[in-house]
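>>> based on what follows, work out the 3D shape:
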Amino acid sequence: MDISHAVSALSALAQESRLKVFRLLIRTGSKEMAAGDIARALGVPHNTMSSHLAILCRAKLVQARKAGRSVIYAVDLDGTRALLSFLVEDCCQGEPAVCGPVIESTLSACCSE
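Below you'll find the model as predicted:
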C-alpha cells in the first residue's frame, strides 16, 4: 500500500458514521449485511448510508456485492490487512514481521474467511 492509499483509507474512517459502519462489519466477522440493515442498526438514513458505504468501498475497507435488489456489504479483509500492515510497517525497529502475527491473529479472530 502506498501513502496516498493509506491517507484515503484513514480519511474514510475519519468520520463517525463510517467508523461505526466499519466497526459493525468487523464485529459481524465473516457475515455480510445488507445496506438497509446497516442503516437501521446505526440509525442513519438509507441515502446517507449509501454514500458512506461507497466511500468505504473506494477506500478498499469494505466490499459490496449485489443480491437481487439488495447490496450486501462485508469487511474487505485484504484492504484492511494492507492498511494495518502499512501502519505497522516501521514497527519494531524496521522489523514488520514481528507485528505480522498480531495483524493476522486480530483479523482471524474477528473475521474468519
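>>> okay, CA-based contacts and neighbour counts for the rest of this
Fine.
>>> give the contact list for the residue of the chain most remote from its centre.
Among residues of the chain, the one most distant from the C-alpha centroid is residue 93; the distance is 27.3 Å, by C-alpha atoms, centre = their mean. Residue 93 makes contact with no residue, according to C-alpha atoms under 8 Å, 6 or more residues apart in numbering.
>>> now the second one, please; I'll put the structures next to each other:
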Amino acid sequence: MENTSAVKALAALAQESRLGIFRLLVQAGPEGLAAGKISELASIPPSSLSFHLKELAHAELVSAKTEGRFVIYSANFARMNDLLAFLTENCCGGTACISLDCASKGA
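Sure thing, here's the model as predicted:
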C-alpha cells in the first residue's frame, strides 16, 4: 500500500459515523448488511448514511452489491488487512509481532 492510499483510507475512517459503520460491517462479516439495517443499527438517517457509505466506498473500504431491491454493503477485508499491514510494517524493528490473518479468513 502506498502512502496516498493509506491516507485516503485513514481519512475515511477519521469520522465517528464512518468508523462506526465500518466496524458494524466488520462485525457482520463477508455477508454484509443491507443499507436499511446499517441505518437502523448505527442510528444514522438514510440520507446521511448514503454520504458516509460513499466516502467509505471511495476509499475502497466497503463494497456494495444489489440483491433484489436491497443494496448490501460489506467490509473490504483485503483492504483493511493491507492498511493494517502498512501501519505495522516496521513494527518491532521489522520483526513480525502480530498476526493480521484473522480477518482474511472471512474474505
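>>> so where do the strands sit in structure 1?
33-34, 62-67, 70-75 (DSSP state E).
>>> got the angle for the last one vs strand 62-67?
What that stands for is strand 70-75 of structure 1. Put simply, strand 70-75 of structure 1 runs at 150 degrees to strand 62-67, going by axes from the mean of the first three to the mean of the last three C-alpha atoms, to 10 degrees.
>>> pick the most deeply packed of the strands of structure 1.
A comparison of these by mean neighbour count, using mean count of other C-alpha atoms under 10 Å, puts strand 70-75 on top with a mean of 20.
>>> figure out how far that strand is from the centre of its chain.
Computed by C-alpha atoms, centre = their mean, to the nearest Å, the separation of strand 70-75 of structure 1 from the middle of its chain amounts to 12 Å.
>>> following superposition onto structure 2, what is the mean distance for it?
After superposition onto structure 2, strand 70-75 of structure 1 sits on average 0.9 Å from its aligned residues (mean C-alpha distance after the TM-score superposition for structure 1).
>>> pull up the aligned stretch in structure 2 for that strand.
Per the alignment by TM-score structural alignment, strand 70-75 of structure 1 matches residues 70-75 in structure 2.
>>> so what's the residue most central in space within structure 1 up against?
The residue lying closest to the centre of structure 1 (C-alpha atoms, centre = their mean) is residue 61, at 3.3 Å. By C-alpha under 8 Å, 6+ apart, the contact list for residue 61 of structure 1 reads 9, 22, 75, 76, 77, 79, 80.
>>> 6 Å instead, please
Residues in contact with residue 61 of structure 1 (C-alpha atoms under 6 Å, 6 or more residues apart in numbering) are 76, 79, 80.
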